[in-house]
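**Q** from the sequence below, what's the structure:
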Amino acid sequence: MTGLRIIVTEDDFDLGAEAARLEAGPDTGAVVTFTGRVRDVGGGLQQMQIEHYPGMTERALTDIAKQAATRWSLSGVTVIHRFGHLAPGARIMMVGTASRHRAAAFEAASFLMDYLKSRAPFWKKEVTANGSTWVASRDEDEAALDRWN
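**A** Okay, here's the model as predicted:
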């Protein structure tokens, strides 16, 4: 594998630069990227607050990225996740996978997204004018992760 890139940051990221980094591998025939953004589903969202434990979070993301890279013979994996106070519309995260063939890149990206939605050690709180609410894991996210067992 040419690259494993795990970033946990308060800063925004350049999606184009990250995709180009994944494309640089000599065996890379396919690159899949997914970018998650802060949604204001019900209206009135002022911000999303995302917390994590430094060190623990990076280790967990590295472990799952290595599992994906091995399982699908990836040439590259990028996982970027932001924390802090994010406004509606802001980028929260990115998953990128590179492989020789598209099926592996798509499956690995889907696997990583399912993990991030239900198991990654981040805690999210939605803040509105009426107060704040912690975001709980959804049953459908748990079910999606189960398909990889």
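**Q** CA only for contacts and neighbour counts going forward, please
**A** OK.
**Q** where exactly do the helices run in this protein?
**A** Along the chain, counting by DSSP state H, helices occupy 15-23, 56-71, 102-118, 139-146.
**Q** out of those helices, indicate the one that is most buried.
**A** Across the helices of the chain, averaging neighbours per residue (mean count of other CA atoms under 10 Å) puts helix 102-118 on top, at a mean of 21.
**Q** structure for this one too, so we can compare:
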Amino acid sequence: MSLVQVRIQAEDFDLSAELARLRADNPKVGAIVSFVGTVRDLNEGASVAEMELEHYAGMTEQSILAIIEQARQRWPVFGALVIHRVGPLKPLEQIVLVAVTSAHRGEAFAACEFIIDYLKTEAPFWKKEQTPDGARWVDARVSDDVALNKWKV
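**A** This is a model prediction of the structure:
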């Protein structure tokens, strides 16, 4: 059994429920690896009161599905789930969940890291932060590009 799902939503998600659903009814699952990204209250030296995420509906989901498919071509993954929130978010709120199931932890860790690294640089999302100096768009980080480059063949 294989489950691949991408959801873009404003609502928060329940990590425990999502992981249970991802592994349900598959006795072959020996590993579940997940990553949850949250809103920080500080970025590039400025206090962040709120972050607003925008996306290109339809294109974003297809982009993430393509990233998951690349991971599934590299590792024997049973299931993969990406939930990415959009809209206004406050510090400490969950932004993204990437979860992967496989028979073994090594493959699950690698696939999960691959998906989040590609998601951070390749998926069409835009972030705007509210700081004491006003609103600002968040540029891509050099560290995200470096993380992505380790997967290039």
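**Q** follow-up on the earlier one: columns distance to Thr78 of the first structure on top of the helices of the first structure, output as a markdown table?
**A** What follows is the helices of the first structure, written out as a markdown table (distance: least, CA to CA, whole Å):
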| stretch | distance to Thr78 of the first structure |
| --- | --- |
| helix 15-23 | 8 |
| helix 56-71 | 8 |
| helix 102-118 | 10 |
| helix 139-146 | 19 |
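**Q** figure out which of those is closest to Gly44 of the first structure.
**A** Among the helices of the first structure, helix 102-118 comes nearest to Gly44 of the first structure, with 22.9 Å by CA to CA.
**Q** state the span of the second structure onto which the closest one is aligned.
**A** On the second structure, the counterpart of helix 102-118 of the first structure by TM-score structural alignment is residues 105-121.
**Q** how close does the matching stretch sit to the first structure?
**A** Aligned to the first structure and superposed, stretch 105-121 of the second structure gives a mean residue distance of 0.6 Å (mean CA distance after the TM-score superposition for the first structure).
**Q** so what touches that stretch?
**A** Contact with stretch 105-121 of the second structure is made by 30-35, 64, 67-68, 71-72, 74-77, 98-102, 140, 144-145, 147-148, 151, as judged by CA atoms under 8 Å, 6 or more residues apart in numbering.
**Q** please state the offset of it from the chain centre?
**A** 9 Å (CA atoms, centre = their mean, to the nearest Å).
**Q** stretch 115-128 of the second structure now?
**A** For stretch 115-128 of the second structure, the distance to the chain centre is 8 Å (CA atoms, centre = their mean).
**Q** swap in stretch 50-63 of the first structure?
**A** Offset of stretch 50-63 of the first structure from its chain centre (CA atoms, centre = their mean): 12 Å.
**Q** same thing with stretch 72-88 of the first structure?
**A** 4 Å.
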